[in-house]
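Trainee: Here you go, sequence then predicted model.
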Amino acid sequence: MFPNLNHQANRQRGAGLPLAIFIITVLALIVVTITQLQQGTAEMEIQDLQSTRAFYAAESGAQAALALLFPIDGSAGSSCSAPIYQHSFSTPGLNGCRASVSCSTDNLGPTTYYTIISEGVCGSGLDQGRRIVEVRAQ
């Protein structure tokens, strides 16, 4: 006359455990994927920062070489021989970076053109940034 409630409870027993294991597994996979994405993004940001610092080191080296070739006071500048300028930076922002500048000349008639190639390097190993700046001056 009364329904057997124990019979329905026996049939549903244990169904929550596989579902809970499945949910925990899916959530663990999502957490691992997000962690890997975040780590990859952080590595790209470090490489981007090192690359930007290397560009500024190369730019600074090229500017310093131009100042050596064409002094502000109008005196005779340095000769264009490779390497014309090398510098390891210790200033904030470029600390640990270095610039190496080479120079060459092209004479077209009475005009001498200078080609300055400056290479900036920051960091080491996989986190190393390297940029080259080329400047032509007359």
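Mentor: Happy to help now that I have it.
Trainee: contacts, neighbours, all on C-alpha from now
Mentor: Noted.
Trainee: so how far is Leu49 from Gly40?
Mentor: Distance of Gly40 to Leu49, computed by CA to CA, to the nearest Å: 14 Å.
Trainee: So between the two, which is more surrounded?
Mentor: Counting neighbours by other CA atoms under 10 Å for Gly40 and for Leu49 shows that Leu49 has the greater number, 16 against 12.
Trainee: Secondary structure element for the most centrally placed residue in the chain, which one?
Mentor: Centroid-nearest residue in the chain, with CA atoms, centre = their mean: Gln47, separated by 2.2 Å. Using DSSP states H and E, Gln47 maps to helix 16-69.
Trainee: what's that helix packed up against?
Mentor: strand 85-88, strand 97-108, strand 111-122, strand 129-137 (3 or more CA pairs under 8 Å, 6 or more residues apart in numbering; DSSP states H and E).
Trainee: Same question for the second one: list its buried residues.
Mentor: So that's strand 97-108. Residues 97-105 are the ones in strand 97-108 that count as buried (16 or more other CA atoms under 10 Å).
Trainee: Against that first model, consider the following:
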Amino acid sequence: MQRTRQTGSALVIGIFIITVMFVLTAALIRVLGDADDNVNLEVWGTRALLAANSGADAALAQLFPPGGTSATDCAAVSGRWTPPDLPGFSGCQVTLGCSKVTVNFNGETLHQFTLSSNAVCQAGQCSGGTDGDSNCLRVNRMVEVQARVDQP
């Protein structure tokens, strides 16, 4: 009886295929993880934008109170707006700013206000300590609104 010598090429091909499949699986897992991170950033960015819009609305309501008289200077606008205690606003802080320009044009006095609302929403440990950087998600959005008051 004659024995044929086996070269082991099937074993090498099998190891190669297993290695390629492992690399493809690892790449797919990484792509899915990046997609999750992008969705998180999108959600938190939208929260920050909506919080900034709400802050701008609050500043406009302070400057032009419903049923009241319009303010003549930026003192009516507070520096901060506290969002309501709702899940969509959790982790968000809003700061407000106001500047005023007065122009005399053809005998009319125009007051133009520029209101800014800056919202910072964050999740995780953003304190800057040893665990702070790896578990922190912080998003910032700013909205600017201009309003004009015509006074004779």
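Mentor: Sure, I can see it. Values in this document were obtained by computation on a predicted structure and should not be read as measured data.
Trainee: what's the TM between chain one and chain two?
Mentor: Here the TM-score for the pair of chains, by TM-score structural alignment, normalised by the length of the first structure, is 0.85; 132 aligned residues with a CA RMSD of 2.1 Å.
Trainee: if we can go back for a sec, could you tell me where the helix holding Gln47 of the first structure falls in the second structure?
Mentor: The alignment of helix 16-69 of the first structure onto the second structure (TM-score structural alignment) covers residues 10-63.
Trainee: thinking again about what came up before, out of the helices and strands packed on helix 16-69 of the first structure, which gets nearest to His7 of the first structure?
Mentor: Taking CA to CA, strand 129-137 is the member of these nearest to His7 of the first structure, at 70.1 Å.
Trainee: so the closest one matches what in the second structure?
Mentor: Taking TM-score structural alignment, strand 129-137 of the first structure hits residues 139-147 over in the second structure.
Trainee: Give me the distance between the matching stretch and the centre of its chain.
Mentor: From the chain centre to the centre of stretch 139-147 of the second structure is a distance of 12 Å (CA atoms, centre = their mean, to the nearest Å).
Trainee: do stretch 128-137 of the first structure as well
Mentor: Taking the mean of its C-alpha atoms, stretch 128-137 of the first structure sits 15 Å from the chain's own mean (CA atoms, centre = their mean).
Trainee: Buried residues in that stretch, which are they?
Mentor: Using 16+ other CA under 10 Å as the test for burial, stretch 128-137 of the first structure gives 128-133.
Trainee: cool, and stretch 36-50 of the second structure?
Mentor: 44-50.
Trainee: what's the farthest-apart pair in the residues you listed?
Mentor: Across the buried residues of stretch 36-50 of the second structure, no pair lies farther apart than Trp44 and Leu50, at 9.8 Å, counting by CA to CA.
Trainee: What is the burial count for Ser116 of the second structure?
Mentor: 21.
Trainee: and the closest residue to it other than its chain neighbours, what is it in contact with?
Mentor: Spatial nearest neighbour of Ser116 of the second structure, excluding adjacent residues (CA to CA, 6 or more residues apart in numbering): Glu144 at 4.4 Å. Contacts here follow CA atoms under 8 Å, 6 or more residues apart in numbering; on that basis Glu144 of the second structure touches 56, 114-117.
Trainee: Fine by me, we can end here.
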